[in-house]
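> Sequence first, then the predicted structure, then my questions.
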Amino acid sequence: MIGCAGGDGPGPRDVLPPGACTPAVPPDTNPPSGAETAAGGSGPLRRVIRIVNPLGLHQRIADRFSRTARKFSCAVSVWNGSTRADGKDIWALIMLVALPDSEVVLEVDGADAAHAAEALAAILASPGGEDYTI
């Protein structure tokens, strides 16, 4: 497989902006699915979310997620294991290769982080990818 999920050779990795999908140290993922963490109300807000869509985090969900994320001023990241994707970049989200029944970590940091976390978590946790309201 090529791109952020691993592999070698030319491919989608070459067209992603620097930092859009980067292997790094993942945030603490010990909380159970749906849990929120934030250090005393400061720092990034994190939610562990189970991907329940039978197709995983596919293009339609990634598109809706990234378009919604761009409406917020806060930074948005999605982690799949040790790989981080910019939540405002559809291609980075697709390259996470988040399969059905996997858990990802949604990380938001900024002034409107709580509102963003609520809206974006609903998209990721939706079985159809379209059963949410903004």
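That came through, no problem. Keep in mind the model is a prediction, meaning the values are calculated, not measured. Numbers count the residues shown, from 1 in each chain.
> alpha carbons only for contacts and neighbour counts from here, please
OK.
> Please name every helix or strand in contact with the longest helix along the chain.
When the chain is parsed with DSSP state H, its longest helix is helix 113-125. Packing partners of helix 113-125 (3 or more Cα pairs under 8 Å, 6 or more residues apart in numbering; DSSP states H and E): strand 42-50, helix 59-69, strand 103-109.
> Can you tell me which of those is most buried?
Burial of those is given as mean neighbour count (mean count of other Cα atoms under 10 Å); strand 103-109 ranks first at a mean of 25.
> Who are the contact partners of the spatially closest residue to residue 112 that is not a sequence neighbour?
Distance criterion Cα to Cα, 6 or more residues apart in numbering; nearest residue to residue 112, sequence neighbours excluded, is residue 74 at 6.0 Å. Residue 74 makes contacts with 108, 109, 110, 111, 112, 113, 116, as judged by Cα atoms under 8 Å, 6 or more residues apart in numbering.
> Okay, one more to line up with it:
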Amino acid sequence: MKGGRLVYSKTVRITNKTGLHARPASEFTKKASSFSADITITFKERKINGKSIVGLLSAGITCGSDILISAQGEDEQLAVESMVALIQTNFGE
């Protein structure tokens, strides 16, 4: 929470077989970077910048993992909904 404002968040399960590695992580960060909102992934109590490919790759998010996607900013709801949709379509795999 920044400046006393709540953030928009949703939990989603990673279902693609490779998890958030290589190509899926690249697609995730590319899409996340298209929004002005700050996007944060919470995984196993660790907070990761959703626009950082290094952060996503080092988090070890595998198939079956539940992650919390949070965003704060002008387009926060659209950002979270778009990121959830990307994950639910298995990154087009």
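That came in fine, so what should we check first? What you see is a predicted model, and the numbers here were worked out from it, not measured in a lab.
> Most neighbours among the contacts of residue 74 of the first structure, which one is it?
The residue in those with the most neighbours, by other Cα atoms under 10 Å, is residue 108 (28 neighbours).
> Kindly state which residue of the second structure is aligned to it.
Using TM-score structural alignment as the criterion, residue 108 of the first structure maps onto residue 71 of the second structure.
> show me the contacts for its match.
By Cα under 8 Å, 6+ apart, the neighbours of residue 71 of the second structure are 7, 8, 9, 37, 38, 39, 40, 77, 79, 80.
> go again using 6 Å as the cut-off
By Cα atoms under 6 Å, 6 or more residues apart in numbering, residue 71 of the second structure lies in contact with 7, 8, 37, 38, 39.
> which residue is nearest the middle of the first structure?
Among the residues of the first structure, the one closest to the centroid is residue 78, at 2.6 Å (Cα atoms, centre = their mean).
> For that residue, what is the enclosing helix or strand?
strand 75-80 (DSSP states H and E).
> what range in the second structure matches that strand?
The aligned range for strand 75-80 of the first structure is 38-43, by TM-score structural alignment.
> contacts for that stretch?
Under Cα under 6 Å, 6+ apart, the answer for stretch 38-43 of the second structure is 47, 48, 49, 50, 67, 68, 69, 70, 71, 72.
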